[in-house]
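S.K.: got a sequence here, can you model it:
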Amino acid sequence: MIPESLATFYALLALVAPGLMFQVVSERSRPSSEQSAFREVSVVATSSLIFTTTSVLILGAFSRIRPSWFVDLPKWVSDGSVYASNNLWLVAKSVGLEVGIAVGLAALAAWILGKRSTASKAPIAKTSVWYQALKADKPEDKASWVLAELLDGTRVWGYVHYFTIEDCGNDRDISFKGPGLTVQRGGKKSRPVREDYYKYFVVSAGQVRFLKVAHEKKKS
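M.R.: Take a look at the predicted model:
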């Protein structure tokens, strides 16, 4: 039998590490949608299984070229603790390489998927509409310029400073900044005023009638 502690440690790494890495890197490029605990565990386990299997196949191919560099899996299974004790460094190196390759593949896959635009592939997605319009669909060399009209008729023009990612209904905010931060109070008949003193203008989502978004060249 394979030593229980080593087998448990390896199983834990192989089942958790690649899937967790895939989720962490994915969530950096876009916010995650709300999921049940069972679904999150299933996603982690399934993605880990895919990347672990791929990693084992890669190492299997290399072991045919350099068999002395890797464990002899059939011998390890048949001899168990005797083989592991006699080849401890080889076992540790092989396990480390397998997990490392699996984690690397998971990070690479998540990064590649995050770079793909969702606008043409998935126009309807379970994500924040604000995030999609203000961030996800914005080219990297552009900035989001927004016109926000509030319920009382006030209009605000400015670049997006920050906004609440979570879709919490009206319990979220968006802040605007310059250059060019402009506020028009009292409806369309009043004169727009350029804000030269105040740096940011923060608005609650509950006060927003609509947003108009353009992607302009970044300005300092």
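
S.K.: C-alpha from now on. contacts and neighbour counts both.
M.R.: Noted.

S.K.: please point out which parts of stretch 57-65 sit buried.
M.R.: L59 (16 or more other C-alpha atoms under 10 Å).

S.K.: hmm, who's touching stretch 193-201?
M.R.: For stretch 193-201, contacts defined as C-alpha atoms under 8 Å, 6 or more residues apart in numbering pick out 161, 175-178, 180-184.

S.K.: I have a second one here; can you model it like the first so I can compare?
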Amino acid sequence: MVPDTRLSILLFAVLVAPGLLFDLLSERRRAAYSESAFREASRVVLSSVILSGVSVVAVLWIGSLKKGWLPDTRKLLEGNKRYYLDHARELLILLTLEVALAFLLAWFANMGLAQMSRKAKIREPLSRALTGGGSIRATSNWYRAFRQECPSGHDPYVTIRLRPDGPTYFGKVAYYTADMKAEGRELVLRQPIQVKSAKDKKYCPLSSDYQRIVIRADAIDVIYITYRKKNTQSADKPHRSKAKTGRQVEAPPAVGEAARK
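M.R.: I've put the predicted structure just below:
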């Protein structure tokens, strides 16, 4: 039996669209991970039911403040087709407000969760102290190191050594693939970029003709990560240290943490 087209649109707007929007917004603040179609559909429907439920309650409360603006709830539940036809305008207003409010709730909920995610690194030491260990989350290590653990007002800079015995690159992370699977993952560096071969001791600036470098994850041996303040001239240079003789020698910027693929 094929459902009525209008009913299908209504069910999609109420039971799918808000949750789908929330899920798409969520992928902007966390790495997507593979899951079964049933689990993904269940998450979308559950999110939609919660968002639409809150939206319906809010719209009905608003309608109770001004009589005649929205259709009567009791008569709607009676299923009187004549009442539906006579109050088509009020029904349209009700559905429009409900869906619009559900979309707004999805957006605000995502913003709130994003704020909580940024503050999670502050609460994490306390959480570890209370639970006696670290937390386990389905989160890409790249996403965690490049975004979640990056202090406010700082940018992630990396020194990347390629395998086997490949060159070493230093630069600012422009963007990256945040998928859970390492296969097919890529990291992009932006200018200014420093590079040196396995035999060289000093970094050389990469030609300004190249604005970006795309590095595949399977070509990376190790990544050294450091967080440096934005808009500082020294941030674009590899970290240097002095030897006992006072001679300047190059040292990898292992100020942050080393993250292996």
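
S.K.: quick check: TM-score for this pair?
M.R.: TM-score of the superposed chains, computed with TM-score structural alignment, normalised by the length of structure 1, equals 0.85; 215 aligned residues with a C-alpha RMSD of 2.5 Å.

S.K.: R240 of structure 2 and Y203 touch, don't they?
M.R.: No. R240 of structure 2 is beyond contact range of Y203, at 10.7 Å (criterion: C-alpha atoms under 8 Å).

S.K.: which neighbours do those two share?
M.R.: E250.

S.K.: on that earlier part again, quick one: which of the contacts of stretch 193-201 of structure 1 is most hemmed in?
M.R.: Comparing the contacts of stretch 193-201 of structure 1 on neighbour count, F176 comes out first with 26 neighbours (neighbours: other C-alpha atoms under 10 Å).

S.K.: next one: the strand or helix carrying that one to chain centre, how far?
M.R.: Following DSSP states H and E, one finds F176 of structure 1 within strand 173-184. Computed by C-alpha atoms, centre = their mean, to the nearest Å, the chain-centroid distance of strand 173-184 of structure 1 equals 28 Å.

S.K.: again with stretch 177-191 of structure 1
M.R.: 35 Å.

S.K.: who touches it?
M.R.: Residues contacting stretch 177-191 of structure 1 (C-alpha under 8 Å, 6+ apart): 152-161, 192-196, 199-201, 219-220.

S.K.: return the subset of those residues lying in strands.
M.R.: 155-161, 193-194, 200-201 (DSSP state E).

S.K.: columns distance to P139 of structure 1 on top of these, output as TSV?
M.R.: Putting these into TSV (distance: C-alpha to C-alpha, whole Å) gives the following:
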residue	distance to P139 of structure 1
R155	25
V156	23
W157	20
G158	18
Y159	15
V160	14
H161	16
V193	29
R194	27
Y200	23
F201	24
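
S.K.: please indicate which of the residues you listed are buried?
M.R.: Applying 16+ other C-alpha under 10 Å to these flags 155-161, 194, 200-201 as buried.

S.K.: now the residue of structure 1 most remote from its centre, what's its secondary structure?
M.R.: Here the centre of structure 1 is the reference, and by C-alpha atoms, centre = their mean the most remote residue is K189, at 44.2 Å. The assignment at K189 of structure 1 comes out as coil when based on DSSP: H, G, I helix; E, B strand; the rest coil.

S.K.: state the distance from it to Y10 of structure 1.
M.R.: Distance of K189 of structure 1 to Y10 of structure 1, given as C-alpha to C-alpha, to the nearest Å: 70 Å.

S.K.: again with T182 of structure 1
M.R.: For T182 of structure 1 relative to Y10 of structure 1 (C-alpha to C-alpha), the value is 58 Å.
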